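Colleague: from the sequence below, what's the structure:
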Amino acid sequence: MTDDKAARTAPVYTGPRWFFPSALIHELDPDASRSGRRPRRTARDWVVDFSCFLLAVLIGLVGAEALRDNTELPHAVAVLDQVLGALSCAAVWLRRRRPFGLAAAMVPVGFLSETSGGVAIIALFTLAVHRPLRYVAWVAGAQLALVPLYFWWRPDPDLPYAAAVVLLLVLTVATVGWGMFVRSKRQLMLSLRDRARRAETEARLRAEQAQRLAREAIAREMHDVLAHRLTLLSVHAGALEFRPDAPRDEIARAAGVIRESAHEALQDLREIIGVLRAGDSEDAGRPQPTLAALDTLVAESRQAGMKVTLDQRVTDAASVPASVGRTAYRIVQEALTNARKHAPGAEVTVSVAGGPGEDLTVRVRNPPPEGDVPPVPGAGQGLIGLRERATLAGGSLEHGRTPEGGFEVSARLPWR
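Modeller: This is a model prediction of the structure:
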């Protein structure tokens, strides 16, 4: 029979995989196949590892002193014990890279060497911190099973057999419990950090969505205004086409209207560039408000029960650009809505001032409400939209709490 035929006809083992030691180690130590990937220690890791090394050395020295006092122990066994203890203390520096391998190796070493007891406890604690319970159970179970044999082989001269066994069993269980507690705390902190990052990401996405919706609403309004300008321009151009014999004054007046409409259409077109336009809206075709509609807005708010004071000091209000007036109106409208929701009963002051060649300033301020106000749900998307409007108009908008506890919205819009 050839070697190939023998290999094909050889019986194949189909039993449990954990029967083979290599498979067992692979199942228990997931880092065995990633030994080349070594994480870099931080300053805190160096301090902790050095402290563990010193603790292992200190416990080893105490054990070595106990060995010298034990005259019944053969000299060769004492020397072997101390050699294993020294090697174990040096192996403490491998506890982060191979926690399971070190803890598993310390089971037989700790059974043979009294000076390696500190390293065995540290390795078990490290394993409980860095690995799930199913890995810790193998090592801890083996250590607990060897405790009675250890004190039968090397009895403690100061403690009875039962007391020594119980004391070491309690120490082993406490070490495992402490390590699992530290692991659970670390997992909780990682979970909280992950939730915080996801909350920040969701808040940023909501703000970006609100900004995009505000841009789309502004684009729709600009579309309506631009359509109005172009329609007016087309009407006057058509009149000139069908009335070439019109009086000179009418032709000059129509040309002036065409020139002014084209100029205003270009201004509106500059504002709409860069703004993504969505589909049709329910507001399509609705007349757009201007600064002159502020009086009507304030009157409607007063009829609804609000206390509103309007201080309007605008020079030549009729010459306010339509886009600037529309933005100022929307700012006042949103600010009054917020004041009605979050500060019911408080008196709201609306101030509008400016002139040609200067900035148009809009300020809406309300004091803190009297008494307790039930919380009103809101994500601040209205204020995000107002800031977007002011930015697209070339201005700026600020909002926040006042020193008295009220709220203020302040905007600056260029008036060229």
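Colleague: C-alpha from now on. contacts and neighbour counts both.
Modeller: OK.
Colleague: quick check: residue 182 vs residue 132, distance?
Modeller: 12 Å (C-alpha to C-alpha, to the nearest Å).
Colleague: kindly report the same for residue 47.
Modeller: Residue 47 is 25 Å from residue 132, by C-alpha to C-alpha.
Colleague: same check, this time on residue 302
Modeller: 66 Å.
Colleague: and residue 149, by the same measure?
Modeller: The value you get for residue 149 to residue 132, if C-alpha to C-alpha is used, is 27 Å.
Colleague: helices along the stretch 1-150 of the chain, start to end?
Modeller: All helices of the stretch 1-150 of the chain, identified by DSSP state H, counting those that start in this stretch, fall at 3-9, 21-28, 43-69, 75-91, 99-112, 117-130, 133-153.
Colleague: could I get these as TSV with mean neighbour count and distance to residue 347?
Modeller: Below are the helices of the stretch 1-150 of the chain laid out as TSV (neighbours: other C-alpha atoms under 10 Å; distance: least, C-alpha to C-alpha, whole Å):
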stretch	mean neighbour count	distance to residue 347
helix 3-9	9	94
helix 21-28	13	70
helix 43-69	16	57
helix 75-91	17	74
helix 99-112	22	68
helix 117-130	25	60
helix 133-153	16	63
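Colleague: relative to residue 387, which of these is closest?
Modeller: Proximity to residue 387 (C-alpha to C-alpha) singles out helix 43-69 among those, at 45.0 Å.
Colleague: kindly calculate the angle that that closest one makes with helix 75-91.
Modeller: 170 degrees (axes from the mean of the first three to the mean of the last three C-alpha atoms, to 10 degrees).
Colleague: report all helices and strands that helix 43-69 contacts.
Modeller: helix 75-91, helix 117-130 (3 or more C-alpha pairs under 8 Å, 6 or more residues apart in numbering; DSSP states H and E).
Colleague: JSON lines for these, including distance to residue 62?
Modeller: Formatted as JSON lines, the helices and strands packed on helix 43-69 follow (distance: least, C-alpha to C-alpha, whole Å):
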{"stretch": "helix 75-91", "distance to residue 62": "11"}
{"stretch": "helix 117-130", "distance to residue 62": "10"}
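Colleague: figure out which of those helices is closest to residue 288.
Modeller: Per C-alpha to C-alpha, nearest to residue 288 of those: helix 117-130, 64.5 Å.
Colleague: now for that closest one, which elements pack on it?
Modeller: Under the contact criterion of 3+ C-alpha pairs under 8 Å, 6+ apart, helix 117-130 touches helix 43-69, helix 99-112, helix 133-153, helix 161-242.
Colleague: to compare against the first, here's another:
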Amino acid sequence: MTEPAARRRSTELLVAAGSAALCVTVGFAEARGLSVYPRLSSLPLSIPGTGRLPIYLAALVHYGMVPLVGSALLLGRRHRPVAVAVALTILATMTPLIPAALAALFTVASMRSIRTTCAVTAVALLPLPLYLALQPSLSSASLATALTGGVLVGGAVGWGLFLRGLHDRGKQARAQAVLRAEQIRQRERESLAREMHDVLAHRLSLLSVHAGALEVNPGAPPEQVAQAVGVIRSSAHQAMEDLQQVLGVLRTPLQAEGARPEPPQPTLGDIAPLLEESRTAGMRIDLTDEVLHRSQIPPTTGRTAYRIVQEALTNAHKHAPGHDVRIALRGAPGAGLSLEVTNTVPAGEGPNLPGSGSGLIGLSERAALVGGDLTYGPHGETHHVRAQLPWPA
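Modeller: From the prediction side, this is the model:
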């Protein structure tokens, strides 16, 4: 038997033993004229053909066997709560088993539906008006017995309903916690998907451009080949490092607050090395930088601007190799940060490089998350990516 099952069994035995002790107490109280639940009839204590039992045997049955046997029924209250409650309620109208009946009523209220609970409660309350109707004359003692019985039944059922409400609210809270955890994991997956795309797409596009250059120009001078191979090796190595960094975040378990530690994130100050990589790959880039008080840029705004420039350069490598790219950065505290990346759209069909089109869509989502706005698309013979990002004063 497992530990929870053993603990549950011990609890059931303790409840049955406590109920038996209370039933004995109620029996002695009734013997002295103090009744807490209506007695409609008495349990026959006689042997057929021999008359009533001797007093000591009757007392043993009434104060010993009846409480023990009746309370033993409580061991099955979780499996058959309704049957046990109805049986004990009927027996309580003949014997001092009202404590056991109350425990069974509590179980019904805490485990069964409201409809079933109301039906069983009605069965437990039915002896009260019958008891009063059978009295030759209403007395304060009979009224007190009926009133006490009603209070006890109502208290047992009410306490069971209260605990069931707590249990239901606990289950609902746990379900909501599971839902919130799933939503957090979903947001993490989306964030990591964007991060992997932004980090790896640029590296792989540089690698593809240089590999394609070697493929279309196999007779290039050794110096040029060596330079291209060096860039390919460097890009592949950096891509592996970036991938390991993102995978390291994936392997890190959730912290207590439900978030994973993020890897070091780029800022607007890291754009210069990014542009140098693209220039090394043969791209001509014209940068206009009119950003004032660069050190005061919020980290999320700077990171978003870096990712927008990175994705725009990646798309230019894929779809407009050999064409000039113009980048304009402007902004100041209170005025926001604006950036524009423009490249010429090549005539005819561009190189056949894979692209899902999700990069710029993901950047629109990034910009919206920080309270900014991003637009992109062709305009005549050029393609524009424009973004306006918040920069509070």
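Colleague: who has more neighbours, residue 182 and residue 132 of structure 1?
Modeller: In this view residue 182 of structure 1 and residue 132 are compared by other C-alpha atoms under 10 Å, and residue 182 has more residues nearby, 17 against 14.
Colleague: how near is the more buried one to residue 140 of structure 1?
Modeller: 17 Å.
Colleague: contact partners for residue 38 of structure 1?
Modeller: Contacts for residue 38 of structure 1 were tallied using C-alpha atoms under 8 Å, 6 or more residues apart in numbering; they are residue 97.
Colleague: measure it to residue 126 of structure 1 for me?
Modeller: The value you get for residue 38 of structure 1 to residue 126 of structure 1, if C-alpha to C-alpha is used, is 16 Å.
Colleague: check residue 151 of structure 1 too.
Modeller: 25 Å.
Colleague: likewise residue 7 of structure 1?
Modeller: 44 Å.
Colleague: go on, residue 337 of structure 1?
Modeller: Taking C-alpha to C-alpha, one finds residue 337 of structure 1 at 59 Å from residue 126 of structure 1.
Colleague: cool, residue 162 of structure 1 as well?
Modeller: 28 Å.
Colleague: please apply the same query to residue 204 of structure 1.
Modeller: In terms of C-alpha to C-alpha, residue 204 of structure 1 sits 39 Å off from residue 126 of structure 1.
Colleague: do the same with residue 196 of structure 1
Modeller: Distance from residue 196 of structure 1 to residue 126 of structure 1, by C-alpha to C-alpha: 28 Å.
Colleague: cool, residue 100 of structure 1 as well?
Modeller: Applying C-alpha to C-alpha to residue 100 of structure 1 and residue 126 of structure 1 gives a distance of 9 Å.
Colleague: check residue 103 of structure 1 too.
Modeller: 8 Å.
Colleague: how about residue 21 of structure 1?
Modeller: 23 Å.
Colleague: now do residue 158 of structure 1
Modeller: Counting by C-alpha to C-alpha, the gap from residue 158 of structure 1 to residue 126 of structure 1 is 30 Å.
Colleague: please apply the same query to residue 105 of structure 1.
Modeller: For residue 105 of structure 1, the distance to residue 126 of structure 1 equals 13 Å [C-alpha to C-alpha].
Colleague: residue 269 of structure 1 too?
Modeller: 67 Å.
Colleague: contacts only, for the equivalent of residue 232 of structure 2 over in structure 1.
Modeller: Using TM-score structural alignment to pair residues, one finds that residue 232 of structure 2 aligns to residue 265 in structure 1. The contact partners of residue 265 of structure 1, taken as C-alpha under 8 Å, 6+ apart, are 226, 229, 230.
Colleague: across to structure 2, which of these hold up?
Modeller: When you map the contacts of residue 265 of structure 1 onto structure 2 and apply both residues aligned by TM-score structural alignment, their matches' C-alpha atoms under 8 Å, the shared contacts are 226, 229, 230.
Colleague: quick one: map the first one onto structure 2.
Modeller: When the two structures are superposed using TM-score structural alignment, residue 226 of structure 1 falls opposite residue 207 in structure 2.
Colleague: give me the neighbour count for its match.
Modeller: Neighbours of residue 207 of structure 2 (other C-alpha under 10 Å): 22.
Colleague: now the residue lying closest to it once chain neighbours are set aside: how far from residue 215 of structure 2?
Modeller: Excluding its sequence neighbours, the residue lying closest to residue 207 of structure 2 (C-alpha to C-alpha, 6 or more residues apart in numbering) is residue 232, at 5.1 Å. Distance from residue 232 of structure 2 to residue 215 of structure 2, counting by C-alpha to C-alpha: 13 Å.
Colleague: and for residue 143 of structure 2?
Modeller: Counting by C-alpha to C-alpha, the gap from residue 143 of structure 2 to residue 215 of structure 2 is 104 Å.
Colleague: and if you look at residue 328 of structure 2?
Modeller: For residue 328 of structure 2, the distance to residue 215 of structure 2 - C-alpha to C-alpha - is 33 Å.
Colleague: helix or strand right after the helix or strand residue 300 of structure 1 falls within?
Modeller: Using DSSP states H and E, the element containing residue 300 of structure 1 is helix 294-303. Downstream of helix 294-303 of structure 1, the next assigned helix or strand under DSSP H and E is strand 307-314.
Colleague: what's that next one in contact with?
Modeller: 298, 301-302, 345-355.
Colleague: got a ChimeraX select line for the buried ones in the residues you listed?
Modeller: Buried subset of these, written as a ChimeraX selection, criterion 16 or more other C-alpha atoms under 10 Å:
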select :298,301,345,346,347,348,349,350,351,352,353,354,355
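Colleague: returning to that earlier point: looking at residue 328 and residue 215 of structure 2, which is more packed in?
Modeller: Neighbours per residue (other C-alpha under 10 Å) separate residue 328 of structure 2 from residue 215, with residue 328 holding more: 16 against 11.
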